[in-house]
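Engineer: Just need the structure, nothing else, for what follows:
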Amino acid sequence: MTIAGIGVVSAYGWGRETLWHGLLSGKSAARLHPGYGPARDDYAWVAVVPEGGDLTVSPSLYGRAMHESVREAIQDARERGWRPGGTVGVLHAIVLGDVRNWRDFYTVDQGHRRSRDYLRLLPSTPVAVLTHEYGFHGPSMNVSAACSSANVALITARLWLDQGLADDVICVTTDLSATPDMLEHFVRVGAAIDDAEPLDACRPFQQDSRGFVMGEASTAFVLSREVERPYAAVFGGAMTNDAYHVVSVEPSHEQVLDCFERGLRVAGVRPEQVRYFNAHGSGTRQCDAAESEALKQIFDDRPSLYSIKPLTGHCMGAAAGVEVAATALGYENGIVPAVPLVAPAHPRLLDGPTECEGGLTVKSSMGMGGNNSVVVLGPVA
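Structural biologist: Next up is the predicted model:
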């Protein structure tokens, strides 16, 4: 399975090139935004998607971002020689859905709207609008596995292709949940920070990291076996669950390590073949510890390590989508878009944008509830 097209809406702006240039700038997409505290003038550091998109698609920014990322991915794939097969499936990876619209439904409209406007709240509606525009008649569904949802959607897409359920798959992952009411609870549980510039506080695999800055994105991929100029191949992956705690990572890391081993086995890859480790890298202590152990135990500390969350923010359900896009665009442009170091770091952590030497990339993603996922990416031979 190959990535034939990419579309991105991120806190850097609308379009995959905007994301790419933002990553290479080494500057975070997060900004100080008002209204995130008890007082109206309280500010917080968050990486939110700016206004934009096609209002004829949806009055909701969430719906517009989802749709526009897919439109860009499809146009990109067609320009690269992709022609849709007879059956095109659609997978939409989500976690909380259109939280701003749901909030307004209750607090502004007191639960009463025209039925047409109410239907826009349902998770099936953005997918239905998309399939109607393009006439896609293949399987369609939402995928949700906490912050590992995008990886899980890619794994599901490969299963669809392998089983002949679809000839091609549109895989899109959307999360626009960096709202004051959502951020409050991630700060309270000690995972997110909102009171400091991202590179001063979110330092995955570096000294004195305090957690992540919350981010938003919608990222879409056209996945196919037939395209003239693919970005990258998706060789396979795996999922496990810690079955331990609703928030915390199981301390022995047994299931995390098993997920990496299974992912490599499904992909037909040996650990020594992996050149890059695109980590979940949330900047929390327990995540850094788990992934550092995987790097040591599974890969003998050989791959180069990086995480882009200090730049894009933690985009929750869309996190792995943005990060897979960064890897694929990195192969295309010959650059690994790593974040500049600002503190003593893990010896394998890359320092800023680095020449890409090709080779395989392991992309890990971890979500609350013990959700672990790994996918293996690489250049197309």
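
Engineer: only C-alpha atoms for contact and neighbour calcs from this point on.
Structural biologist: Will do.

Engineer: now the helices for this protein?
Structural biologist: All helices of the chain, identified by DSSP state H, fall at 16-25, 61-79, 99-107, 115-119, 124-134, 149-162, 180-188, 198-201, 254-267, 285-297, 309-312, 319-333.

Engineer: and the angle for the first one with helix 319-333?
Structural biologist: For helix 16-25 against helix 319-333, the angle between stretch directions is 80 degrees (axes from the mean of the first three to the mean of the last three C-alpha atoms, to 10 degrees).

Engineer: and the angle from helix 16-25 to helix 61-79?
Structural biologist: 100 degrees.

Engineer: Residue 355: neighbouring residues, count only.
Structural biologist: 13 (other C-alpha atoms under 10 Å).

Engineer: what's near enough to touch the nearest residue to residue 22 once chain neighbours are set aside?
Structural biologist: What sits nearest to residue 22 in space, not counting adjacent residues and going by C-alpha to C-alpha, 6 or more residues apart in numbering, is residue 12, at 6.2 Å. Counting by C-alpha atoms under 8 Å, 6 or more residues apart in numbering, residue 12 makes contact with 18, 19, 22, 29, 49, 312.

Engineer: one more to put side by side:
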Amino acid sequence: MTPRPGGPVAVTGLGLVSAAGTDVDSNWKTVLAGASTAAEDPRLADLPYRVTCRVPKTDLPGQLGRDRAWRLDRFVQLALIAARQAVTDAGLGGGAWDSARVAVVLGSTLGGTATWETQQARFHGHGPTRVSPLVLPMSLPNMASGEVAIDLGTHGPSLSTSTACASGTTAIGLARDLLLQDRCDIAIAGATEACLSPFTITAFGRMKALADPDQPAVRASRPFDANRSGFVMGEAAGVLVLERPTDARSRGAAARALVTGFGASTDAYHSTAPDPSGRGAALAVHAALADAGLGPGDVQHINAHGTSTRLNDAAEAGLIARTYSGSPSVTSTKGVTGHTLSAAGAIEAAYTVLGVQHGLQPPVANLTRVDDCAGIDLIRDRPRRQAVQAAVSHSFGFGGHNGVLVIQRA
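Structural biologist: Model prediction:
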């Protein structure tokens, strides 16, 4: 049965913390420049895979309050900073809301990996009495949404999504559903991940998912390039404030863009590899378009999942070529930010919102020789001035999780 359009929600606030910058403006400037943030990571000097995309040095404890920050894992710290930015951007600072009608929906799959690794070392090296009693509240993935709710004083639904690299997209889609079902009036939605720890990096390296360590760091993340060899891991948090358009207008808030559709599906194919046929991903695309009341020819721009792995990029390029008509422009911002795992869908939704709002679409960084598999309109070298009425953002995760958002001009 064809889904019925559910209606738009307005994006009234954005918050971004990534390797591309510690606020929305610096992120957007770096992404538009196609400037790779990948670099040799001194904390991983003893590992074969030692290139990451870390958030620039910033005083997170100073921003959060040192008495509080010391008991929060980094993934929660990033989420708090991004959420505060988004709420301020939406003109909701100071809690100008009915707190019982404010929802928080944040994705995170790995949670506090740095805390787990540090505390495991203490356990094995010094015994159980040296393990912190705060291990669990510091590291459970749901603590991002829980701590944001505490920080902002919200009392509506507080939920956590975990669909691997689609978690941020899933969170935004779920938050939109809560608004359309009148479960809340404001939704703070997105995702966070900060897992650039030695064991986690090693685990992805052993899977052969990471870029060839012999490549120059600055060119290691290269979506859709013929010489791509894997992704570079990054850390980030992205948060969107969502409201029903009538509610936003009634308080005089401007919408940056509208989220008009969401689709989700499962490949049911392999635990880590995408279905090369793209059948599962296509289901999510068609569901999102139907939800928005659009067809495959109505999309002018795609923010691709584009991980820089051989299997994902080939499968996604084929999906785009087969599914959309009208040759939409395509970018992947992971060439700049690296792959931020759960946070990817959230920060890429934010970049898509900015592209629609400003009529300027970012290029794919490090794209020097397009792979033969990618017969699609990839944006190269410089931003493209393009007025976009409707864009989509793809997210695909381990386990076969697929999520797609439709974002339209306000």
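
Engineer: Residue 210 of the first structure -> the second structure?
Structural biologist: Under the alignment (TM-score structural alignment), residue 210 of the first structure pairs with residue 229 of the second structure.

Engineer: who wins for neighbours among the contacts of residue 12 of the first structure?
Structural biologist: Tallying neighbours with other C-alpha under 10 Å puts residue 312 at the head of the contacts of residue 12 of the first structure, with 30 neighbours.

Engineer: Show the contacting residues for it.
Structural biologist: Residue 312 of the first structure neighbours (C-alpha under 8 Å, 6+ apart): 10, 11, 12, 23, 28, 29, 30, 47, 215, 216.

Engineer: Tell me how many other residues crowd the closest residue to residue 225 of the second structure other than its chain neighbours.
Structural biologist: Once flanking residues are discounted, residue 225 of the second structure sits nearest to residue 370: 4.7 Å by C-alpha to C-alpha, 6+ apart. Close neighbours of residue 370 of the second structure, defined as other C-alpha under 10 Å, add up to 18.

Engineer: Give the aligned equivalent of residue 370 of the second structure in the first structure.
Structural biologist: Under the alignment (TM-score structural alignment), residue 370 of the second structure maps onto residue 344.

Engineer: quick one: what's aligned to residue 203 of the second structure in the first structure?
Structural biologist: Matched by TM-score structural alignment, residue 203 of the second structure corresponds to residue 185 in the first structure.

Engineer: do you know how far the residue nearest the centre of the second structure is from residue 83 of the second structure?
Structural biologist: Centre of the second structure computed as the mean C-alpha position; nearest residue by C-alpha atoms, centre = their mean is residue 344, 2.4 Å away. For residue 344 of the second structure, the distance to residue 83 of the second structure (C-alpha to C-alpha, to the nearest Å) stands at 16 Å.

Engineer: Same check on residue 394 of the second structure?
Structural biologist: Distance, residue 394 of the second structure to residue 83 of the second structure, using C-alpha to C-alpha: 22 Å.

Engineer: show me what contacts the equivalent of residue 9 of the first structure over in the second structure?
Structural biologist: Under the alignment (TM-score structural alignment), residue 9 of the first structure pairs with residue 17 in the second structure. Neighbour list for residue 17 of the second structure: 23, 24, 27, 55, 78, 81, 82, 236, 237, 238 [criterion: C-alpha under 8 Å, 6+ apart].

Engineer: Go again with 10 Å.
Structural biologist: 23-24, 26-27, 55-56, 78-83, 85, 192, 235-239, 347 (C-alpha atoms under 10 Å, 6 or more residues apart in numbering).

Engineer: In ChimeraX, select just the buried ones from those residues.
Structural biologist: Per 16 or more other C-alpha atoms under 10 Å, the buried members of these correspond to this ChimeraX selection:
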select :23,24,26,27,55,78,79,80,81,82,83,85,192,235,236,237,238,239,347
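
Engineer: one step back: what's around the nearest residue to the match of residue 210 of the first structure once chain neighbours are set aside, how many residues?
Structural biologist: Spatially, and ignoring its direct neighbours in sequence, residue 229 of the second structure is nearest to residue 211 (4.9 Å; C-alpha to C-alpha, 6+ apart). For residue 211 of the second structure, the neighbour count with other C-alpha under 10 Å is 23.

Engineer: Correct me if wrong: residue 211 of the second structure contacts residue 308.
Structural biologist: Yes: the criterion here is C-alpha atoms under 10 Å, and residue 211 of the second structure meets it with residue 308 at 8.2 Å.

Engineer: number of nearby residues for residue 124 of the second structure?
Structural biologist: 11.

Engineer: distance of it from residue 133 of the second structure?
Structural biologist: 16 Å.

Engineer: same thing with residue 287 of the second structure?
Structural biologist: From residue 287 of the second structure to residue 133 of the second structure the distance is 45 Å (C-alpha to C-alpha).
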